[in-house]
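Engineer: Got a predicted structure here, sequence first:
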Amino acid sequence: MTVQNTEVEYPVHITIELVENLMNNNDVRKVCVFASSSNFLDAVYYNDARELGKLLGQNGYDIVYGGSNLGLMWACASQVKEFGGKVTGVMPEKLHSMGVFTKGCDEFIITAGMRERKAKIDEISDAVITLAGGFGTLEEISEMIVQKQLGYNKKPIIILNTHGFYDKLNAFFEEIIEEKFANKNMRSIYYIAQTPQDAIDYLKNYKPSELDVDKNAIYAR
């Protein structure tokens, strides 16, 4: 089910960055953002989420996210909207019935369950940025990395390392590679950004590479 929202209007900011990005030919327009829905985090995480949303909007990107009115999810999405981007929310029917959705989306899609939610987000997005989050966020970004590893997409996958939040996860990724549970080429599948601007720069300059997905490339050697 798709719900079009007409209740909320935001000003559109036309910037040099927006015009330049519209001329960019890497075909990235809709950016999926995975993030925490917690309202009890340190301020540094909300600051980065809002800054990322602002930069996405200013640079002509739209956002696809989980549709929540909570946490880093809405902190980012609300700024995308304020600075000229369109916002698509995707939420399972069970969560929607709990009232944790926002009316600030341009489009709102209700799915049967969590798997359908991820599939829809994947279907309609051109890139992925992951902010700090819990187990749900970790599950989402892991699936996107594996899909790219197996050649199902060539989307840019960015992990925003606010306040060093993902340092330990990145170290674990390195251990997986060093112990040969994954190929060393996995490092090229995702990008660890240290700031929101770093994430935007990578997004704007991203060029998909031809991933060799035969058995020798998928598995460690």
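Structural biologist: Sure, I can see it.

Engineer: only C-alpha atoms for contact and neighbour calcs from this point on.
Structural biologist: Fine.

Engineer: any chance you could map the strands in the chain?
Structural biologist: Assigned by DSSP state E, the strands in the chain fall at 2-4, 30-34, 62-65, 87-92, 107-111, 127-130, 157-160, 191-193.

Engineer: could those be laid out in JSON lines, adding distance to residue 80 and mean neighbour count?
Structural biologist: Formatted as JSON lines, those follow (distance: least, CA to CA, whole Å; neighbours: other CA atoms under 10 Å):
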{"stretch": "strand 2-4", "distance to residue 80": "17", "mean neighbour count": "12"}
{"stretch": "strand 30-34", "distance to residue 80": "11", "mean neighbour count": "24"}
{"stretch": "strand 62-65", "distance to residue 80": "7", "mean neighbour count": "26"}
{"stretch": "strand 87-92", "distance to residue 80": "7", "mean neighbour count": "25"}
{"stretch": "strand 107-111", "distance to residue 80": "14", "mean neighbour count": "21"}
{"stretch": "strand 127-130", "distance to residue 80": "13", "mean neighbour count": "24"}
{"stretch": "strand 157-160", "distance to residue 80": "16", "mean neighbour count": "24"}
{"stretch": "strand 191-193", "distance to residue 80": "19", "mean neighbour count": "19"}
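
Engineer: Comparison target below:
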Amino acid sequence: MKRVSVFCGSSTGASQIYMEEAELLGTQLARNGLTLVYGGARVGIMGAVADATLKAGGEVIGVIPKMLMGRENAHTGLTELIVVNSMHERKAKMEQLSDGFITLPGGPGTMEEFFEVYTWAQLGEHQKPIGMLNSNNYYNKLLTFFDHMIEEQFLKPEYQSMIIVEKDPQQLLEKFRNYQPPQLPTWISREET
């Protein structure tokens, strides 16, 4: 594993803990020799994780759509900033560049990025680890909803197990290293993916 995409908010959130834990993750990425791939902004949690990775000596690749260059204040101090035409291109480029995905707290855009790579994993489009840094128990209600999906038979337990949930960034990264994807259903042929 060389590069990890981080999905997160362009705002700071209601609690300082979100910024602190984003900074801690960025530091751990650099210390573990991992390149951060993220949305390219210098504001909010996005900026915090990027700045911490850079400060700790790591490399950071930002991927930002042209339309967000001003709105999200594109980070100009990155190792590399890739400007794309659309949000769809941003997500596709981040997936292509990355060996795994970590979701920090964020809003609908963050959730959309998470659910897209999660769905791709279920369909066999990739076998990369997907993690959530559950800062301040931010994702507890979503995790409970996943349990509800299983109870109502809209989600298989083995698919829920694809999501690695931790509160500590280093433990999350260690689980990434040891990740073994679940067996895909027989209707998905690995030769076709």
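Structural biologist: Okay, I see it. Everything quoted here is computed from the prediction, not taken from an experiment.

Engineer: Overlay them and tell me the TM-score.
Structural biologist: The TM-score (TM-score structural alignment, normalised by the length of structure 2) is 0.92; 188 aligned residues with a CA RMSD of 1.5 Å.

Engineer: Let me know which of the strands of structure 1 is the nearest to residue 140 of structure 1.
Structural biologist: Residue 140 of structure 1 lies closest, by CA to CA, to one member of these: strand 30-34, at 7.3 Å.

Engineer: follow-up on the earlier one: switch the strands of structure 1 over to TSV; also include distance to residue 214 of structure 1.
Structural biologist: Formatted as TSV, the strands of structure 1 follow (distance: least, CA to CA, whole Å):
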stretch	distance to residue 214 of structure 1
strand 2-4	38
strand 30-34	28
strand 62-65	31
strand 87-92	33
strand 107-111	34
strand 127-130	24
strand 157-160	21
strand 191-193	22
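
Engineer: okay, now residue 24 of structure 2: neighbour count?
Structural biologist: The tally of other residues near residue 24 of structure 2 (other CA atoms under 10 Å) stands at 18.

Engineer: thinking again about what came up before, can you say which of the strands of structure 1 is nearest to residue 19 of structure 1?
Structural biologist: The nearest among these, by CA to CA, is strand 62-65 at 13.9 Å.

Engineer: Find me the equivalent region of that closest one in structure 2.
Structural biologist: Aligned by TM-score structural alignment, strand 62-65 of structure 1 corresponds to residues 35-38 of structure 2.

Engineer: ok, residues contacting the matching stretch?
Structural biologist: By CA atoms under 8 Å, 6 or more residues apart in numbering, the surrounding residues in contact with stretch 35-38 of structure 2 are 2-7, 26, 29, 46, 50, 53, 58-63, 94, 97-98.

Engineer: for stretch 50-57 of structure 2, same thing?
Structural biologist: With contact meaning CA under 8 Å, 6+ apart, stretch 50-57 of structure 2 is reached by 23-31, 36, 38, 42, 59-60, 78.

Engineer: Might you report the residue contacts of residue 166 of structure 1?
Structural biologist: By CA under 8 Å, 6+ apart, the neighbours of residue 166 of structure 1 are 132, 159, 160.

Engineer: quick one: which of the strands of structure 1 is nearest residue 151 of structure 1?
Structural biologist: Closest to residue 151 of structure 1 of the strands of structure 1 is strand 157-160 (CA to CA; 13.3 Å).

Engineer: Comparing that closest one with structure 2, how large is the average distance?
Structural biologist: Taken over the aligned residues, the distance from strand 157-160 of structure 1 to structure 2 averages 0.4 Å (mean CA distance after the TM-score superposition for structure 1).

Engineer: Comparing the match of strand 62-65 of structure 1 with structure 1, how large is the average distance?
Structural biologist: Superposed on structure 1, stretch 35-38 of structure 2 shows a mean distance to its aligned partners of 0.4 Å (mean CA distance after the TM-score superposition for structure 1).

Engineer: how about stretch 115-130 of structure 1, which residues of structure 2 does it hit?
Structural biologist: Per TM-score structural alignment, the counterpart of stretch 115-130 of structure 1 in structure 2 is residues 88-103.

Engineer: Show me the contact partners of the matching stretch.
Structural biologist: With CA under 8 Å, 6+ apart as the test, stretch 88-103 of structure 2 has contacts from 1-8, 37-39, 63-65, 84, 110, 113-114, 117, 128-133, 176.

Engineer: got the buried residues for that stretch?
Structural biologist: For stretch 88-103 of structure 2, a neighbour-count test (16 or more other CA atoms under 10 Å) marks 90, 91, 93, 94, 95, 97, 98, 99, 100, 101, 102, 103 as buried.

Engineer: Check stretch 66-76 of structure 1 too.
Structural biologist: Those would be 66, 67, 68, 69, 71, 72, 73, 74, 75, 76, for stretch 66-76 of structure 1 by 16+ other CA under 10 Å.

Engineer: swap in stretch 124-141 of structure 2?
Structural biologist: Neighbour-count burial for stretch 124-141 of structure 2, counted by 16+ other CA under 10 Å, picks out 124, 126, 127, 128, 129, 130, 131, 132, 133, 134, 135, 139.

Engineer: Now find how far off-centre it is within its chain.
Structural biologist: 7 Å (CA atoms, centre = their mean, to the nearest Å).

Engineer: Read off where that stretch ends up in structure 1.
Structural biologist: Here stretch 124-141 of structure 2 aligns to structure 1 at residues 151-168, judged by TM-score structural alignment.
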